[in-house]
Structure formats: C-alpha cells, structure tokens
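Novice: What follows is a predicted protein model with its sequence.
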Amino acid sequence: MDSILYLHGFHSSPYSAKALEFKKQIELNHPQISVIAPQLAALPQDAIRQVTEVAQQFSDQLIGVVGSSMGGYLATYLHNEFHLPAVVINPAVKPFELLESYKGVQVHPLTNERYTLGDEHMAHLRDVYQPTVRDGKLVWLLQQEGDEVLDYD
C-alpha cells in the first residue's frame, strides 16, 4: 500500500487539527493511501533520526511527505536526502534561529515530556539545514498569511 508521511510542527502532534484533517481528507479521497504520522521526538537530533528511520523503513511504499512548520523543515530534509515529493506548509526555514528563545527547560504541551533545549540542539538543526531543494518540481510550498509563528511577511 502506498503511504504518505505526515510530519507535525514543534510542540504539536499527529492529533492536531491540521494533522487530523489531513488524514481525514486522504481517507475520504484516497482510501488506497495510508498516512504515517508519528509523534515526533521533542529533541531535534532524535526527531531527525526518527524521520530518517521512517523514510528508510517505508522507502518501498512512501510516495511523499507532508510537513507543517518544523515538520516542513524536516520534510525538506527528507526530500533532499531521499528524493521524495514534499508538500511543506508554512515551513520553518531556519529553526535554529527561530527556536533561540526556546532554549532552556521545556515541557511539551501535549505529551508533558520535560526536556532542555540548548546550543547543541540548535547545532543539530543547523547540520541538516537545506538552503535549496533538490528538485523544485517535487516540492509544493503552501504559505499562509497570519500564521502565528511563520507569517510570510
């Protein structure tokens, strides 16, 4: 069965309104396609490893990746690494800059996981920074006005 990988944003989950609506629309309009939507790890290096492992594990059935915000950053990384078609929704472009104000002790608002973000975590995000996409014909950018974090202005 063909699958699409859905990657949620920072401090979000596969049960967010956006993720659930995406899954619902795929089920209604493309029931032959399954949606893989993992709860992404809070720490960047763990999330990067996690999405890489999922892409490798499902490489024979993965037809694309959709990512929102931080998930869009990770989707861009997977597009370049695995040549996957990607849809990126208000993607974080440089989260290692965006998350500077989050350094310190964090509590994931949905999982209640307590963790600390530091310089080493920003370095992990910088290590997989993708200033360009491998194949622009395989990436669809959806950018919206008024996003609470990533307004396109």
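Specialist: Yep, that arrived.

Novice: Every contact and neighbour count from this point should use C-alpha atoms.
Specialist: OK.

Novice: tell me the SS of Ser34?
Specialist: Following DSSP: H, G, I helix; E, B strand; the rest coil, we place Ser34 in the strand state.

Novice: Could you double-check that Lys94 lies in contact with Gln130?
Specialist: No - counting by CA atoms under 8 Å, Lys94 sits too far from Gln130 to count as a contact (9.1 Å).

Novice: Of these two, which one has the most company?
Specialist: Taking other CA atoms under 10 Å, Lys94 and Gln130 do not tie; Gln130 has more neighbours (19 against 16).

Novice: contacting residues for that one?
Specialist: Shown in contact with Gln130 (CA atoms under 8 Å, 6 or more residues apart in numbering): 76-77, 80.

Novice: could you pull out the strands for the chain?
Specialist: 2-7, 33-36, 62-68, 86-89, 104-107, 114-117, 139-142 (DSSP state E).

Novice: Let me have these in a markdown table, adding mean neighbour count as columns.
Specialist: Below are the strands of the chain laid out as a markdown table (neighbours: other CA atoms under 10 Å):
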| stretch | mean neighbour count |
| --- | --- |
| strand 2-7 | 21 |
| strand 33-36 | 18 |
| strand 62-68 | 23 |
| strand 86-89 | 24 |
| strand 104-107 | 12 |
| strand 114-117 | 14 |
| strand 139-142 | 15 |
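
Novice: Columns distance to Ala55 on top of these, output as CSV?
Specialist: As requested, the strands of the chain are exported to CSV (distance: least, CA to CA, whole Å):
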stretch, distance to Ala55
strand 2-7, 8
strand 33-36, 10
strand 62-68, 7
strand 86-89, 12
strand 104-107, 27
strand 114-117, 25
strand 139-142, 17
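
Novice: of all those, which lies closest to Leu98?
Specialist: strand 114-117 (12.5 Å; CA to CA).

Novice: for comparison:
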Amino acid sequence: MHVVYLHGFLSSPQSEKAQLTQAYVAEHYPQISLITPQIPNTIDAVPAVLHKIIEPIVASGEPLRLIGSSMGGFLSNWLIEQFGGRAVLINPAVAPYNLMQDYLGKHTNPYSGEEFYVTADHIEQLRAMEPAVIAEPAAYKVLLQQGDETLDYRLAEARYSGGDITVEAGGDHSFVDFADHLEDIFTFLFATNPVAPIAQ
C-alpha cells in the first residue's frame, strides 16, 4: 500500500509538513509505503517524474492516494483526474498559471540550492495541465486556512465545491497545526479501502 506526498513550489521532501507526515506514518501506519518524491523545480520535467511513480501503483490495481500541498495540490488534482483515487489537498494552488506570472525569472530552491528559471513556456504548460472539470468532488478532502498569505482560499473552496472542505480562520500558507489533521487525513484516504492504524 502506498501514499504519495507531493510538496509545493520551492519546497522539498524535507519540508515540515512532509516530515510530519513521514513521522505519523512511521508511528501509526508502518505497513504503508509513504513516497515523498523531490518534484522538479520546473514544470516541464514534472509529468515524467510523477508518472514513473504513479503508473506502477495504478497498474497493480491499488487505489491512488495522494497528499498535496500548494502546487502539490494542483498536481494531485491533475493526477486524480487522470487515474482516479483520493487526494487530500492542503492550501492547494488553483490556476497556478496566473500565480506564476509573478515568479518569472531566476529562483533558487532553498532546500536543494538548485538554481532554475521560470519561463512563459512553463506557465503555458501549467495552463494545459489544469483539469477542465472535477469529475468526482467527493474524491477530495481540502484543508484551507483563511490567513493564507500566498493563495486566496476562496478559489479552492469554489473549485472543490462538493468535496470534503475544511476552512479554518487565521493560519497561513504553511497550514498552521497541520499535524492535528493527520488522523483525519489518513482516515479519508483509506475510507473506501480501509487500512487500520497500528494500535498504540
């Protein structure tokens, strides 16, 4: 059994939420394989990397289970609409091709130190990747905080209408007190194909 955690733009598997998720799985679901890939910094390289991870899981007949933060939330949406399954989205990016207009040019990933450029072509690739519709809103659990300084939570609230949406006052883009939601996150991911946590 697998769960795939997808981090956001300018982030890493070493991010706080990814690390908290790894620790939670190690304690409560050691029978699960949590995959936390390093997502390429530029979108042109992302599909091949993610498909290499996702396609064997789907081919095995196992339901796809994703956790995606920010840009990782957008990518989770993109994958679920291709392959089916369930996803938990944390302050997910909506229409990131609009957001990325402000990021054109050179950047350095603060975790890896890798330098890269965001180009107009990358923005158009993001636009082409966006699923036109949400086929099954119930496949998504969406965690939003109104204090998100990077994204307008109302865009995600509208896009994933009909899903399992939690909106909290305050907070920020990192999603304050994320660890408090991990039990509910994994309950949702395994609701249709139950996996019991290890008794403590």
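Specialist: Structure's in. What do you need? Quantities reported herein were computed from a predicted structural model and do not represent experimental measurements.

Novice: To Asp46 of the first structure, which of the strands of the first structure lies closest?
Specialist: Once these are compared by CA to CA, strand 114-117 is nearest, at 12.1 Å.

Novice: For that closest one, give me every contacting residue.
Specialist: Under CA under 8 Å, 6+ apart, the answer for strand 114-117 of the first structure is 42-43, 102-108.

Novice: Neighbours of Asp102 of the second structure, how many?
Specialist: 9.

Novice: same question, Glu145 of the first structure
Specialist: 10.

Novice: Ok, His108 of the first structure next?
Specialist: His108 of the first structure: 15 neighbours (other CA under 10 Å).

Novice: Correct me if wrong: it contacts Gln39.
Specialist: No - counting by CA under 8 Å, His108 of the first structure sits too far from Gln39 to count as a contact (11.5 Å).

Novice: wait, which of the strands of the first structure is closest to Lys23 of the first structure?
Specialist: Nearest of the strands of the first structure to Lys23 of the first structure, taken as CA to CA: strand 33-36 at 6.4 Å.

Novice: list the helices and strands the closest one packs on?
Specialist: Packed against strand 33-36 of the first structure by the contact rule (3 or more CA pairs under 8 Å, 6 or more residues apart in numbering; DSSP states H and E) you find strand 2-7, helix 17-29.

Novice: Output those as CSV; include the columns distance to Leu150 of the first structure.
Specialist: CSV is the format used below for these (distance: least, CA to CA, whole Å):
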stretch, distance to Leu150 of the first structure
strand 2-7, 16
helix 17-29, 15
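
Novice: Out of those, which is closest to Leu125 of the first structure?
Specialist: Closest among those, once you apply CA to CA, is strand 2-7, at 15.5 Å.

Novice: Name the surrounding residues that touch the closest one.
Specialist: So strand 2-7 of the first structure is in contact with 14, 19, 32-38, 40, 61-68, 71-72, 74-75, going by CA under 8 Å, 6+ apart.

Novice: Was I right to think Ile80 of the second structure contacts Arg86?
Specialist: Yes - counting by CA under 8 Å, Arg86 is a contact partner of Ile80 of the second structure at 6.8 Å.

Novice: what do we get in the first structure for Arg127 of the second structure?
Specialist: In the first structure, the residue equivalent to Arg127 of the second structure is Arg126, according to TM-score structural alignment.

Novice: what sits against that match?
Specialist: Per CA under 8 Å, 6+ apart, neighbours of Arg126 of the first structure: 94, 96.

Novice: Also Glu157 of the second structure?
Specialist: 144, 165.

Novice: Are we agreed that it is in a strand?
Specialist: No - read with three-state DSSP, Glu157 of the second structure is helix and lies in no strand.

Novice: Tell me how far it lies from Leu89 of the second structure.
Specialist: 11 Å (CA to CA, to the nearest Å).

Novice: try Ile43 of the second structure
Specialist: For Ile43 of the second structure, the distance to Leu89 of the second structure - CA to CA - is 19 Å.

Novice: Give me the neighbour count for the spatially closest residue to Gln101 of the second structure that is not a sequence neighbour.
Specialist: For Gln101 of the second structure, ignoring the flanking residues on the chain, the nearest one in space by CA to CA, 6 or more residues apart in numbering is Ile123 at 7.4 Å. Neighbour count for Ile123 of the second structure, taken as other CA under 10 Å: 21.

Novice: Quick one: the helices in the second structure, in order.
Specialist: For the second structure, applying DSSP state H gives helices covering 16-28, 46-59, 71-83, 96-99, 120-129, 153-159, 182-189.
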